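Colleague: Dropping a prediction and its sequence here:
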Amino acid sequence: MIYVKTTVPWLADVAGAALLSWGLASGVGLIAGHATGPIAAPASGPSPLLLPAALILGGATLRAAAAFAVDRLAVGSAQALGRERRRRLWSALLGEPLTDPLSTGESTTLAIDHNTAIENRDVRFSPVRLNAAIGPLVVAAVVAPASWVAAAIMLATLLPFVLGSILAGTAARRASERQLAALSALSGLFVDRITHLPLIRHYGAEARISQQVREATRQVAKRTVAVLRAAFLSNAVLEFFAALSIALVAVYCGFSLLGLLPFRAPETLTLVPAFFVLAMAPEFYLPMRRLAAAYHEKQLGEAAEAALAPFAASPRQPAADHRFDGLHVNDLTLAFPGIAVGPLSFTLAATDLVALTGPTGSGKTSTLAAIAGQLAPAAGSATGMDGSPLPNAAVAWAAQRPLLVTGTLARNLALAAPQATPAEIGAVAEQVGLAPLLARRGGLDMAIDHAGSGLSGGERRRIGLARAILSGRPLMLCDEPTADLDAESAAAVIALLKDLSSSRCILVATHDPMLVRAAGKEIAL
């Protein structure tokens, strides 16, 4: 853990503070003519202030080295934990079943903002966590030989401070959770509305969408003010007890030196020990000051961790390599608000072409997503013929609107097969009917943006189909592969799918009666 790794540097920081404080006290004692013991040096020898100066310099250097070590350890550990967390999270968001669909904005917030919040906590709060617990005790132990009464005063102010911090921290945690939820809602709303900005402008919905964004922004501002209020309360508690502790120690030391205590002095206090105690008094609450300064990061980090908890499980281990022997769907049931699909039960051979049909909105795409492992079913399962889970590497997906990334056509086609050669990519592109596009726009090096600007719906579907073919995976799930195509192009795609079904298992969701007739079996929803 990060806070365990940084314990030794923080102890070195306390040691540096003790050296610096003793150097100051000794120097003041020498100047005032009250030095005793080895500090006092003959007038003819080296300056008696050299040793106090060396202690001050050594203590400051030790503290600087400790702070540097803490920073290096904290940043390195936080980055290592962040890489592992992102690996698990991205695997869950991109390849694991989701019980509830996430918008683009929500996914972005989970993948980026929440991870950043946790890393900030690990860098700023985690390193001072253990030090805040043991640091004051160590300082009190260092002060006790010089003045056990001053150490007792420090410890006496610690208990009410802890109780006050617990109360303030509970309020801060709740406020931070609400703030993070409001930030996630605003991020998701903003990203999704920007994505659909042309459609919003087309229908003249700017005023309504602006009102939604204003309301989400107002909620964020309201939650942020609540967090700041809790943070100020926590700091006020800390500052009150820190000031009280230092003031009580200063009063005791001053009155003891002047002989003005209203009771019999429990110990004999001289200038050098008294000054040392006063110099160390601020160090007693310094670890907790550091903790309070990073407390906001702690609350946001914990709230982010709670939000990521459903995705934080270890990634699904790939199934052991085995030959794909077919698809077995057993009582597969999907449940959404206002609609249910299933239960469905059917079997596909290792080489097959089957059509999944039904009216629009009946759940064809959702059924394909559940078989692909992208959606968690309410009941039932989709497995191999032997009952083993389908590995991700066995399923190829050709969606209605396939993912496009900014780059060349070749790069987009090769997403599922990075090892494919230009010749293989070109051959598959021609197979799916992209030859006219290649001739018209410069071949495989043609530029494509993430929105597929300049591509027709049919061309986008063919890119998805080509990608699925290039992957070489034994189970192909195709969503409306012939939609948006003219009759001749649709017939060519149907012939291609029929040919591929001699070596692969293909399940197509379709409304196309020609494709249904070409399939060996129809599953109607």
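Modeller: Yep, it's here.
Colleague: going forward, measure contacts between C-alpha atoms and count neighbours the same way
Modeller: Will do.
Colleague: how close does the spatially most central residue of the chain get to residue 85?
Modeller: Geometric centre of the chain, nearest residue: residue 115, 1.9 Å, by CA atoms, centre = their mean. Taking CA to CA, to the nearest Å as the measure, residue 115 and residue 85 are separated by 8 Å.
Colleague: Quick check: nearest residue in space to residue 28, chain neighbours excluded?
Modeller: What sits nearest to residue 28 in space, not counting adjacent residues and going by CA to CA, 6 or more residues apart in numbering, is residue 272, at 7.4 Å.
Colleague: since we're on the one you found, how many residues are nearby?
Modeller: 23 (other CA atoms under 10 Å).
Colleague: So it, which state does it fall into?
Modeller: With DSSP: H, G, I helix; E, B strand; the rest coil as the basis, residue 272 sits in helix.
Colleague: Now for residue 100, how many residues are close by?
Modeller: The burial count for residue 100: 9, using other CA under 10 Å.
Colleague: Wait, residue 479 touches residue 396, no?
Modeller: No - the criterion here is CA atoms under 8 Å, and residue 479 misses it with residue 396 at 11.3 Å.
Colleague: just checking, what packs against the longest helix along the chain?
Modeller: Ordering each helix of the chain by length in residues (DSSP state H) puts helix 206-258 first. The contact analysis (3 or more CA pairs under 8 Å, 6 or more residues apart in numbering; DSSP states H and E) places helix 206-258 against helix 148-156, helix 158-195, helix 271-293.
Colleague: right, and those helices - which one's nearest residue 388?
Modeller: For the helices and strands packed on helix 206-258, the distance to residue 388 is smallest for helix 158-195, at 36.5 Å, taking CA to CA.
Colleague: Mind listing what's buried along that closest one?
Modeller: By 16 or more other CA atoms under 10 Å, the buried positions in helix 158-195 come out as 158, 161, 164-165, 168-169, 171-191, 193.
Colleague: Which among the helices and strands packed on helix 206-258 is found nearest to residue 407?
Modeller: helix 158-195 (19.2 Å).
Colleague: for this protein, what spans make up the strands?
Modeller: 327-336, 339-348, 352-357, 379-384, 395-398, 407-408, 447-448, 475-479, 505-509, 521-524 (DSSP state E).
Colleague: Check what contacts the fourth one and list those residues.
Modeller: Counting by CA atoms under 8 Å, 6 or more residues apart in numbering, strand 379-384 makes contact with 324-334, 343, 370-371, 389-390, all of which sit outside it.
Colleague: Show me which of those are buried.
Modeller: Judged by 16+ other CA under 10 Å, buried ones among the contacts of strand 379-384: 324-334, 370-371, 390.
Colleague: What residues sit buried inside stretch 382-390?
Modeller: Those buried within stretch 382-390 under the rule 16+ other CA under 10 Å are 382-385, 390.
Colleague: Use this one as the comparison:
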Amino acid sequence: MPVSFTADLDAVARPWLKTIGLAGGRARQAAPLWLLADVPAAIAFAAGLALSIDALAIDALPRGLAAAAPWLVLIAAAALARGLLARRAAEAGAKAAAGVKARARHEAVAAILGHGVARRTGGEALSAAVEGVEALDGHISRFMPARLASALAPLLIIAAIAVATPVAAAILLLTLIPFGLVMALAGGAAAEESRRQFLALERLSSLFLDRVRALPVVLAFQAEGAVTRDLSLAAEDLARRTIRVLRVAFLSSGALEFFAALSVALVAVYCGFNLLRLLPFPVPEQLDLKRAFFALALAPEVYAPLRRLAAAYHDRQAAEAAAQTLAALPAPAPAPPLVTFKAPPALRFQAVTVAYGVGETPVFEGFDLDVAPGEVVALLGPSGSGKTTLLNLLLGLAPLSGGEVLVGDRRLSHLGSIAAAVAWAGQSPLVLPGTLADNLALAWPTAARDQLEQVARIVGLAQVLDGRGGLDARLDERGAGLSGGERRRLSLARAMLKPATILLLDEPTADLDAASELALLPVIRQAAEGRTTLIATHSEVLAALADRVVRL
């Protein structure tokens, strides 16, 4: 294994996994305890088998089943307990993994959105936030609980066997050494292969995302064949690396099963020859049927925790490979403080310059505009004149390259974000899969249902409410069943519902016919009442609603 890869694991991946694992809470601590609780149940099960077999032996048949009844009850109770404990361990592991994944995904998405990582690195960061976070599941839910259980459970079971037969316990203890060596060698071989597989997945995700973004250029230059070939080569590389990981996993599993079977076979041979008095060497014990059967029943249980750990070992390698990418993401930017205003504030743009990149032509340069408190201003102009950019500037979605924006008597550059004080209706209203109520409450989740219905009827969604089951009407992510005008009304309803003192409307009547536009005008005017409002539009009819029109 390359030294640099091992150094990265020790310096980056493993500390990050340890830190993020704390998000699993109490469930993370409970999962290995449930697995360890299976040890007494396994010992009780083996003891019940041994004692019941002894009670039902040929020389004990005259006593009937009555003598074996207590041990049969013990077997049933132990089997039931083992099933319940396994279920609780699985539930605790799944709960811990859910908490860890939620925390990791939140941090990854916050880092990507807050620092523009996705724009700089293509699909790698997005792949880490999706596939990488999912790769943590097995590590938290299976490997971590199995690691603690595998360190203690075999020794506890061997100690129980030593009570019945110290020689068989010594055999099992000695065979643990090659078993552990095989696991270490298999882990070392699988670690680098897992890392290469995850890197290949990142490259394929990045390549696919970049080609989708450049699809118009690809079609324009008729490069479909070259793009298809590149994607095929990347997919084949990922398939080859996946097969290598699986090959190592299968070989290591075969070796582990061999040593486990060998150790159990040695115990079986010893117990059998001891019972028959055919051992070719002297031993300090003479076994009876009960002790021999107890050792044989428990011998496979010694390796059950180690098998569980070996089966989950690949999960560890996958998680460490993903952790290197996730840990490299920048720390999420701290959430800006919420800014609100008790009354509609004035807006003042002073010599504002907006340029999206170094060397690019500024969208605005030296732009000045004063908006009085509660005034409705329409920004009228052709496409590309910067109407949307001015609105995005207030929302923090466009860079302030020069000048200053004052909101009330406070500088926007000092405030950071005024999104909490802004109600927004954009060009393409967002529709989420869910109910109409879910979509209406998107901007103000604490709104009561009667408020939602009242606002929906004000904006003209009465037909949707009455004809599709009210607020519980189902919508998909495409807004199937909603017309273009109804989508606009949904967006305006959100803006009206939010108790904000600033209203920003970006082309609220674009792509609507004249009749639909006229029907929306009273709603827009009502939404703007008592708020400082900026409306970006091409429509002279909509601009006529404003107190002032600014032509860009």
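Modeller: Sure, I can see it. Nothing here was measured: the structure is a model prediction, and the numbers come from that model.
Colleague: And the TM-score between these chains?
Modeller: Once superposed, the chains reach a TM-score of 0.66 (TM-score structural alignment, normalised by the length of the first structure), with 506 aligned residues with a CA RMSD of 6.3 Å.
Colleague: related to what we said a few turns ago, show the contacting residues for the residue nearest to the centre of the first structure.
Modeller: 82, 85-86, 304.
Colleague: if we can go back for a sec, could you dump the buried ones among the contacts of strand 379-384 of the first structure into JSON lines with distance to residue 130 of the first structure added?
Modeller: Below are those laid out as JSON lines (distance: CA to CA, whole Å):
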{"residue": "324", "distance to residue 130 of the first structure": "53"}
{"residue": "325", "distance to residue 130 of the first structure": "55"}
{"residue": "326", "distance to residue 130 of the first structure": "55"}
{"residue": "327", "distance to residue 130 of the first structure": "54"}
{"residue": "328", "distance to residue 130 of the first structure": "53"}
{"residue": "329", "distance to residue 130 of the first structure": "52"}
{"residue": "330", "distance to residue 130 of the first structure": "52"}
{"residue": "331", "distance to residue 130 of the first structure": "52"}
{"residue": "332", "distance to residue 130 of the first structure": "50"}
{"residue": "333", "distance to residue 130 of the first structure": "49"}
{"residue": "334", "distance to residue 130 of the first structure": "48"}
{"residue": "370", "distance to residue 130 of the first structure": "46"}
{"residue": "371", "distance to residue 130 of the first structure": "48"}
{"residue": "390", "distance to residue 130 of the first structure": "45"}
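Colleague: and which of those residues is nearest residue 308 of the first structure?
Modeller: Distance to residue 308 of the first structure across these (CA to CA) is lowest for residue 370, with 22.1 Å.
Colleague: okay but the closest one is in contact with residue 390, surely?
Modeller: No - applying CA under 8 Å as the test, residue 370 of the first structure and residue 390 come out as separate, 11.2 Å apart.
Colleague: Now do stretch 322-339 of the first structure: distance to the chain's middle.
Modeller: Taking CA atoms, centre = their mean, to the nearest Å, the mean C-alpha location of stretch 322-339 of the first structure is offset from the chain mean by 31 Å.
Colleague: just stretch 518-536 of the second structure next, same as before
Modeller: On the basis of CA atoms, centre = their mean, stretch 518-536 of the second structure sits 40 Å off its chain's mean C-alpha point.
Colleague: can you check stretch 394-409 of the second structure too?
Modeller: 34 Å.
Colleague: count of residues packed around the closest residue to residue 529 of the second structure other than its chain neighbours?
Modeller: Distances taken as CA to CA, 6+ apart put residue 374 closest to residue 529 of the second structure, at 7.7 Å, once the chain neighbours are dropped. Counted with other CA under 10 Å, the neighbours of residue 374 of the second structure add up to 21.
Colleague: same question, the one 10 residues further on
Modeller: If you count neighbours by other CA under 10 Å, residue 384 of the second structure ends up with 10.
Colleague: re earlier: got a list of what the residue nearest to residue 529 of the second structure touches?
Modeller: Contacts of residue 374 of the second structure (CA under 8 Å, 6+ apart): 344-346, 529-533.
Colleague: Save the residues you listed as TSV, and put in distance to residue 51 of the second structure too.
Modeller: Converted to TSV, these look like this (distance: CA to CA, whole Å):
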residue	distance to residue 51 of the second structure
344	84
345	85
346	88
529	86
530	85
531	84
532	85
533	85
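Colleague: what's the counterpart of residue 29 of the second structure in the first structure?
Modeller: Residue 29 of the second structure maps onto residue 4 in the first structure, with residues paired by TM-score structural alignment.
Colleague: I'd guessed its match sits against residue 128; true?
Modeller: No - the criterion here is CA under 8 Å, and residue 4 of the first structure misses it with residue 128 at 9.8 Å.
Colleague: Give me the buried positions along stretch 211-221 of the first structure.
Modeller: Buried-residue list, stretch 211-221 of the first structure, by 16+ other CA under 10 Å: 212-213, 216-217, 219-220.
Colleague: Of the residues you listed, which is the nearest to residue 53 of the first structure?
Modeller: Distances from residue 53 of the first structure to those, taken by CA to CA, are shortest for residue 220, at 52.0 Å.
Colleague: which residues does that closest one contact?
Modeller: 179, 182-183, 186.
Colleague: need those in TSV with distance to residue 497 of the first structure, can you?
Modeller: Converted to TSV, the contacts of residue 220 of the first structure look like this (distance: CA to CA, whole Å):
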residue	distance to residue 497 of the first structure
179	51
182	47
183	46
186	44
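Colleague: what's the burial count for the closest residue to residue 275 of the first structure other than its chain neighbours?
Modeller: Nearest residue to residue 275 of the first structure in three dimensions, chain neighbours excluded: residue 25, at 5.2 Å (CA to CA, 6+ apart). By other CA under 10 Å, 24 other residues sit near residue 25 of the first structure.
Colleague: Hmm, residue 25 of the first structure is touching residue 278, no?
Modeller: No - with contacts counted by CA under 8 Å, residue 25 of the first structure stays clear of residue 278, the gap being 9.1 Å.
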